[in-house]
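> Sequence below, structure please.
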Amino acid sequence: MRIDLHAHSTASDGTDTPAELVRNAAAAGLDVVALTDHDTTRGHAEAVAALPEGLTLVAGAELSCRLDGVSMHLLAYLFDPEEPELLAERELIRDDRVPRARSMVAKLQGLGVPVTWEQVARIAGDGSVGRPHVASALVELGVVGSVSEAFGGDWLADGGRVYVPKHETNPFDAIRLVKAAGGVTVLAHPAAAKRGRTVPEAAIAELATAGLDGIEVDHMEHEPATRARLRGLAAELGLLATGSSDYHGSRKTCVLGEYTTDPEVYGEITRRATGAFPVPGTGGA
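Below you'll find the predicted structure:
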């Protein structure tokens, strides 16, 4: 059983539509895929409608959080998407994305980069605009060679020349909100140092005490030694250890199913969730 619990669509910063994502997941030989767009569940209905037979969809979202000045992401699975408090917080984060992206465009223009808001908005399409769309604009203009380069310290990384902060939820509050909505929480790519500062292990221990369910151990931005260390940390703290591709379509080099989650861990996630349930495909449109 092959399970990938972290993937994005055009509802946020992926390049596959939700329907294309589930079809590509089935073609990649996955049995389970989670749709975890940034701070939104807008792609879920389309994904469910297109679910191929034999593929199960886990509805989720990747929530933008910040702790002691460090940006971090919290994967939330199988929560009630209409729970009012969590919905209001997701909308607050999402609504702050447009002014933030406009400010990054203005900073780039101040550096002499001929990027425009219209270009970034075109790349984002109907998705929640974010740094990856600005990064793609820089690639289009030939300013950088890749999206990964755009996220380097010179440009869009935390503390970079054109970085602009956005509203981000305190992770302790996010865990509380997701739990109240019947969901399960997993700290995404906790040691992805190329993105900027990461939260210390002491903070992860505090999050575990507050109800965090797991950490994403197997991820393309974690070296083998890092994965081994995180797996040990998860065992020490009584946390679930997941694996995922963090698929973004053509925007990143990772592929669906590049890293996967153990079926027993997936089973525990589904047992803990009360806000929603995995959706088995019966042959989508």
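> going forward, measure contacts and count neighbours with C-alpha atoms only.
Noted.
> just the helices in the stretch 151-285 of the chain please.
Along the stretch 151-285 of the chain, the segments classed as helices by DSSP state H, counting those that start in this stretch run 171-180, 201-209, 224-237, 263-272.
> Run through who's touching the first one.
Think helix 171-180. 63, 65-67, 74, 76, 79, 85-86, 184-185, 207, 210-212 (CA atoms under 8 Å, 6 or more residues apart in numbering).
> repeat for the second one
Residues from elsewhere that reach helix 201-209 (CA under 8 Å, 6+ apart): Pro171, Phe172, Gly214, Leu237, Gly238, Leu239.
> Including distance to His38, could the residues you listed go into a markdown table?
As requested, the contacts of helix 201-209 are exported to a markdown table (distance: CA to CA, whole Å):
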| residue | distance to His38 |
| --- | --- |
| Pro171 | 15 |
| Phe172 | 18 |
| Gly214 | 18 |
| Leu237 | 27 |
| Gly238 | 27 |
| Leu239 | 23 |
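> Now the second one, please; I'll put the structures next to each other:
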Amino acid sequence: MRIDLHTHSTQSDGTEAPAQLMRSAADAGLDVVALTDHDTTRGWGEAARAVREVGVALVPGIEISCAVDGISVHLLGYLVDPLDAALLGELEHARASRRTRAQRMVERLAPDTGLTWADVQEQFGAETTIGRPHIADALVGRGVVASRDEAFASYLASGSKYHVSHYAPDPAFATRLVRAAGGVPVMAHPFAGARGRVVDDSVIERMADAGLAGLEVHHRDHSDAEVGAGLGLAERLGLLVTGSSDYHGTGKQNELGENTTSPEVFEAIVAEATSGTQVIRP
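Below is the predicted model of the structure:
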């Protein structure tokens, strides 16, 4: 079985609608794919309706944007209860903050780039979780930069004068929220230093104490040394080890199935879920 447990659709910062993402997963030869849009579960229904057509099982999930000491931490939550009040409240808080943050960044960018909020609005739908990638796509559309990567390396870098932070919960708190919602929390790309600062092991230990189930060790943004360190940390803390693509369609170079999770780990994740949300199988 080929299992990819980290992908994004147009409900957040991916470029493919949920149903198209499922078709792409089939084309890539996957047997199981998780839809883990940022701070939303709104793509689950469309993706689930495509399961029988494409023959790929769907793991409903989310990716929660967290932060500690100014460092970004991303937490994957698999098979959560999408109606859990505490989790929903936190996700809506984050989504509202993201929108306000994006508007403020556009205000800062406008004098130097001519960018408008209308330009950015053309990049997402009414229910989309808004993020910097949508601003990047608007900058590409205006001809300011050639790609998302160029935008993130310049105008949208965390240290740039245009950057604005947004609300993000503490990762241990978010881990407890996922567990309370019956889901299974796995830390996404925890050692990706190329993206910016990463947390030290003490934060991951605190997340483990809060109920963290696993680490996404096999990821394109991890070096061989970081993979080795991740495997050692997972063993020490008794955590599952996953591998995923972090696919965003044409928004990033990541390819579906470029890293995968073993069937044994996948079944362990499914067994830990208590929400009643199930894997949608063909």
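> Return a PyMOL selection command for the buried portion of the contacts of helix 171-180 of the first structure.
In PyMOL, a selection of the buried entries from these looks like this (16 or more other CA atoms under 10 Å):
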select buried, resi 63+65+66+74+76+79+86+184+185+207+212
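> Let me know which of the helices of the stretch 151-285 of the first structure is tucked in deepest.
When the helices of the stretch 151-285 of the first structure are scored by mean count of other CA atoms under 10 Å, the highest mean neighbour count falls to helix 171-180 (a mean of 20).
> so it aligns onto which residues of the second structure?
Aligned using TM-score structural alignment, helix 171-180 of the first structure spans residues 171-180 in the second structure.
> And the matching stretch against the first structure, how far off on average?
When the first structure is overlaid, stretch 171-180 of the second structure sits 0.9 Å from its aligned residues on average, using mean CA distance after the TM-score superposition for the first structure.
> Also stretch 96-103 of the second structure?
Its aligned residues in the first structure lie a mean 1.2 Å from stretch 96-103 of the second structure after superposition (mean CA distance after the TM-score superposition for the first structure).
> so how far is Ser72 of the second structure from the spatially most central residue of the second structure?
By CA atoms, centre = their mean, the mean C-alpha position of the second structure lies nearest to Glu63, the distance being 4.1 Å. Distance of Glu63 of the second structure to Ser72 of the second structure, computed by CA to CA, to the nearest Å: 12 Å.
> From Ala205 of the first structure, how far off is Leu237 of the first structure?
With CA to CA as the criterion, Leu237 of the first structure and Ala205 of the first structure are 7 Å apart.
> shared neighbours, the two?
Joint contacts of Leu237 of the first structure and Ala205 (CA under 8 Å, 6+ apart) do not exist.
> about what we covered before: sec struct for whatever residue of the first structure lines up with the residue nearest to the centre of the second structure, please.
In the first structure, Glu63 of the second structure lines up with Glu62, judged by TM-score structural alignment. Classification of Glu62 of the first structure by DSSP: H, G, I helix; E, B strand; the rest coil places it in strand.
> Contact partners for Glu62 of the first structure?
With CA under 8 Å, 6+ apart, Glu62 of the first structure has these contacts: Thr36, Asp37, His38, Asp39, Thr40, His73, Leu74, Leu75, Ala76.
> Same check on His74 of the second structure?
For His74 of the second structure, the contacting residues are Glu63, Ile64, Ser65, Cys66, Ala67, Pro171, Met187, Ala188, His189, Pro190, by CA under 8 Å, 6+ apart.
> got it, and Thr15 of the first structure?
If you count contacts by CA under 8 Å, 6+ apart, then Thr15 of the first structure has Ser9, His248, Gly249, Ser250, Arg251 around it.
> Please pick the buried ones from those.
Ser9, His248, Gly249, Arg251.
> separation between Arg195 of the second structure and Ala188 of the second structure?
Applying CA to CA to Arg195 of the second structure and Ala188 of the second structure gives a distance of 12 Å.
> who's more crowded, those two?
Ala188 (25 against 14; other CA atoms under 10 Å).
> Contact partners for the more buried one?
Val73, His74, Leu75, Leu76, Leu215, Glu216.
> For the first structure, just list every one of the strands.
3-7, 32-35, 56-67, 70-77, 184-187, 214-218, 240-243, 279-280 (DSSP state E).
> Of the ones you listed, flag the one that's most buried.
strand 3-7 (a mean of 29).
> what's the angle from that strand to strand 214-218?
100 degrees (axes from the mean of the first three to the mean of the last three CA atoms, to 10 degrees).
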